[in-house]
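Engineer: Structure for the following, please:
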Amino acid sequence: MYPIRPVAKQYAWGSYDRLQSMFSSQFEQPCEGPLAEMWFSGHPQWPSLLSVPGRGEISVTDAIREDPEGMVGRRSSDHFGPVLPYLLKVISARIPLSLQVHPVGFEARAGYNAQNAAGVPFDSPLRSFKDPVAKSEMVVAMGPFSASVGFASIPFMLRNLRLVDHPLAARMAQAFASRFAVRARGADDFEEADAMMPVSAAVWPESRKQVFRAFHTAIAAGESDGLLPALEAAATEAANTRSHLAFEHALIAARAFERDASVLSLLMMNPVTLDEGESVFIPAGTPHVYLHGTGAEIMTNSDNVLRAGMTVKHKDIPNLLRTLDCRSGAPINPAATDLVSLMMRDVVVYKPGLEEFMLSYGHVDAKHQQWPMAEQLIRRYGKLAGQIGNGRPLVPREQGPRVLLCTEGAVHCVSAQDERVLVRGQSVFVPAHEGWLTVDAVDCGPDSAHAPFAANGSFIMASTQR
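Structural biologist: Okay, here's the model as predicted:
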């Protein structure tokens, strides 16, 4: 096991206390300003550092390059190359992040190569494609977490938009009218939006084109007056809980970005609220906004972000629209389907169906009491889940590259070759050659330095899919 030092990212939307408190042991001096993300990274631009006996600190990328089979395993190395195939972050949002989409594979490769050919520096604020990798991601809430993810059904969109007394919302609603009806009223026919549709739109159903036109209307409008009062008035007329939540999310965004017309797009999206331990998976191409909260975020090893609004950073609307998935659908919960089979007494495993990553979120207790979060999930998903894993809580025995972070208290992690006690904010990289891994409560005497943390602890662990 090698201690791993995360890369701190300070963005305007970050928290002033949550990550500073969790990772206080990682800072020699107090962190000033908002802290948004802590990266456990093998990304070529922002790699984390490992503490290796006899060598000091070495980057994750260099360590894997020197010994790919030992660090990530033969299977992972053969499949993904000599890289860490995932990027783990702990994020904390005080105000909303940007409205964004992550590129699918061919768009990521094309955009990366095009920007390289154009000579756009990797550290340029105009650089959208930092690597040629498609980016899908999953977030697991570590407390209350709110987001808007993917497009909702068209009836849901229309009900919301028609409540808003604002010309831009009316224009968005008009995008769902038949082309014949639009022409009959002498209205513009969304020619600009149609010109920006990807080549694949030639085989789209008309409903998907309508979603594209309405979304384009919001993000291409730039700034607009009167959005906040119009949304506040409409929110009082929302007919059901889900619409109320969609307006609540749009209002959060509008208060942070008062004249940004893209906030209206949140009325087209699925409003999501997560309690601790709940999760959502966001495939490449899916529009999303994280509004507030702290969570563990894991993704393919990519830093590609295409932004459309709600940000002071570079917006890349043409590339975003080329990769936008306009299909309606419910948010994807990667824990729900397999919860009964994967949930042990104190560990929940999230498997989104990608080989690159999975995540475990667990709790250890010296008194072996039930984790309250697990009790809540058992009530939600069935009593059978509570009968699984009656013994000691174990992390699934994944022998690929793993990153283990203690998020509260202390944990005792043991592999086939090593063991270590971690306290809150400390983390280790567990290479593939160390084999199996278990996590348990710390068993120590009252004079131990770990005694204040010995009663219990929580952790997250990233790994590749088995």
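
Engineer: can we go C-alpha only for contacts and neighbour counts from here?
Structural biologist: OK.

Engineer: Contacts only, for the nearest residue to Val120 once chain neighbours are set aside.
Structural biologist: In space, not counting the residues next to it along the chain, Val120 is nearest to Arg127; the distance is 6.5 Å by C-alpha to C-alpha, 6 or more residues apart in numbering. Contacts here follow C-alpha atoms under 8 Å, 6 or more residues apart in numbering; on that basis Arg127 touches Gln115, Val120, Pro121.

Engineer: Quick check: the gap between Arg127 and Gly111.
Structural biologist: According to C-alpha to C-alpha, to the nearest Å, Arg127 and Gly111 sit 10 Å apart.

Engineer: Could you give me the buried positions within stretch 235-247?
Structural biologist: Within stretch 235-247, the residues that count as buried by 16 or more other C-alpha atoms under 10 Å are Ala235, Ala238, Ser243, His244, Leu245, Ala246, Phe247.

Engineer: Name the nearest residue to the fifth one, ignoring sequence neighbours.
Structural biologist: Read that as Leu245. Distance criterion C-alpha to C-alpha, 6+ apart; nearest residue to Leu245, sequence neighbours excluded, is Pro271 at 6.2 Å.

Engineer: To compare against the first, here's the next sequence to fold:
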Amino acid sequence: MFLPITNTPRDYAWGSTTAIADLLGRRPSGRPEAELWLGAHPGSPSVVVAPAVVGGADTLADWFAAEPARALGRDRDHLPFLLKLLAADGPLSIQAHPTPEQAREGFAREDAAGIPLDAPERNYKDSSAKPEIIVALSDTFDALCGFREPTETLADIDLLDDGSGRLDTLRRYLGESLRSTLAFLFQADDDSAATIAAVSELAAAHRADGASVATVVDLAERYPGDPGVVLSLLLNRVTLRAGEALFLPAGNVHAYLGGFGVELMAPSDNVLRGGLTPKHVDVPELLKVLDFEPLPVPRLEPTTVARGVERFAPHGTGFAMLRVDASGPGAVVEIGGPSIVLVTDGEVHVKGQDGTIRLGRGESAFVTPDEVRLAMTGDGTAYVATPA
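Structural biologist: Have a look, this model is predicted:
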């Protein structure tokens, strides 16, 4: 069965005022529209377009609770993913997510301490990890992701250095370890404040000298004095082109800087923030979950699994994203359980064993687990989120 779903965009301050509205084919609201969630997450469960079809349930979450076997299958008690449209007109917070073990331990610890789930200082809202895939829909999508080699950061520091000695402390900590460098930046004393100010000031004179330095300048203007300004210099700076993807596993420190994309993740709210945000920052807990191993940009290459079908499926996440080109002869998509189809371009007709649904640009539908093979035709592109 195909069940049309929709939702109201989340109005986080960093959101674009036009990207999601344009995809949905409606007039912009004039407010930031940052994310549109497709799934059953209690923070913003998808709205069922035709509640009468599912016993009057208004949201996917309500239906899953009322008829779990019909909606999810007899072997599942929840949807193992959350699909999002993400439209950033400015940087998100620098953040990382815990491993499954860290999430379970942190959730139990904060529960035992009596910290309410909606408290701003609560780190662990649930006991799950939060691995993420982001695929660019816009022509470019900019991000920071993972620590780069300290020698690369030192090369940028050498570029900025004016010989005054103001960057010597930062250079010394980088020579020790990335962990000690972060601890220094977050210690909030005169030395760290002076280093952040010096990097911000010196970068302004080198705005044209590479994307990493230009990012420092932009972040310093938006968040003056924030440790994340200098932390950005320690991270890989990447620009995705439309259709390219990143995979962000547990421990990967990252921040989306700007662009429009489709994101697939585990349905978790566990975020440890490290800057560029007015929200709660817990430095000791962040340092505990971070993976300090330098790594290349964590690009995720899709695998072609059928004509017109590419699969993004990081190992061990429990979910996969399929990109489907329905043009020409169409495509046949194998799914692994309850799924969601989102059309991002053109029009796509989706045929299953229980009928056909037509989805236009920006429209989406939940697919029940009795469907195992979808025939997709039309002139558009669709993304399918499915259990792996």
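
Engineer: TM-score of the superposition?
Structural biologist: TM-score of the superposed chains, computed with TM-score structural alignment, normalised by the length of the second structure, equals 0.89; 377 aligned residues with a C-alpha RMSD of 2.3 Å.

Engineer: ok, back up a step: give me the aligned partner of the residue nearest to Leu245 of the first structure over in the second structure.
Structural biologist: Under the alignment (TM-score structural alignment), Pro271 of the first structure pairs with Arg237 of the second structure.

Engineer: helix/strand/coil for that match?
Structural biologist: Classification of Arg237 of the second structure by DSSP: H, G, I helix; E, B strand; the rest coil places it in strand.

Engineer: Please name the residues that touch it.
Structural biologist: With contacts defined as C-alpha under 8 Å, 6+ apart, Arg237 of the second structure is in contact with Asp142, Ala143, Leu144, Cys145, Ala211, Ser212, Val297.

Engineer: Give me the buried subset of those residues.
Structural biologist: The neighbour count (16+ other C-alpha under 10 Å) marks Asp142, Ala143, Leu144, Cys145, Ser212, Val297 as buried among the contacts of Arg237 of the second structure.

Engineer: Quick one: mark the members of these that sit in helices.
Structural biologist: Ser212 (DSSP state H).

Engineer: shouldn't Ser153 of the first structure be in contact with Cys326?
Structural biologist: No - with contact defined as C-alpha atoms under 8 Å, Ser153 of the first structure does not count as touching Cys326 (10.6 Å).

Engineer: Show me which of those two is the more surrounded one.
Structural biologist: Neighbours were counted for Ser153 of the first structure and for Cys326 using other C-alpha atoms under 10 Å; Cys326 has more, 23 against 16.

Engineer: Figure out the helix or strand that the residue mapped onto the more buried one from the second structure lives in.
Structural biologist: Cys326 of the first structure maps onto Phe292 in the second structure when the alignment is built from TM-score structural alignment. In this structure, Phe292 of the second structure is located outside every helix and strand according to DSSP states H and E.

Engineer: what's near enough to touch Gly337 of the second structure?
Structural biologist: Counting by C-alpha under 8 Å, 6+ apart, Gly337 of the second structure has contacts Leu72, Gly73, Thr368, Pro369, Asp370, Glu371, Val372, Thr386, Pro387.

Engineer: which among the residues you listed end up buried?
Structural biologist: Burial by neighbour count, judged by 16+ other C-alpha under 10 Å, picks out Leu72, Gly73, Thr368, Pro369, Asp370, Glu371, Val372, Thr386, Pro387 from the contacts of Gly337 of the second structure.

Engineer: Distance to Thr99 of the second structure added to those residues, as a markdown table?
Structural biologist: Converted to a markdown table, these look like this (distance: C-alpha to C-alpha, whole Å):
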| residue | distance to Thr99 of the second structure |
| --- | --- |
| Leu72 | 25 |
| Gly73 | 27 |
| Thr368 | 29 |
| Pro369 | 28 |
| Asp370 | 32 |
| Glu371 | 32 |
| Val372 | 31 |
| Thr386 | 21 |
| Pro387 | 19 |
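
Engineer: Which of these sits closest to Lys84 of the second structure?
Structural biologist: Thr386 (13.3 Å; C-alpha to C-alpha).

Engineer: Contacts only, for Ala235 of the first structure.
Structural biologist: Going by C-alpha under 8 Å, 6+ apart, the list of residues near Ala235 of the first structure reads His244, Phe247, Glu248.

Engineer: cutoff 6 Å now
Structural biologist: Contact criterion C-alpha atoms under 6 Å, 6 or more residues apart in numbering gives Phe247 as the residues in contact with Ala235 of the first structure.
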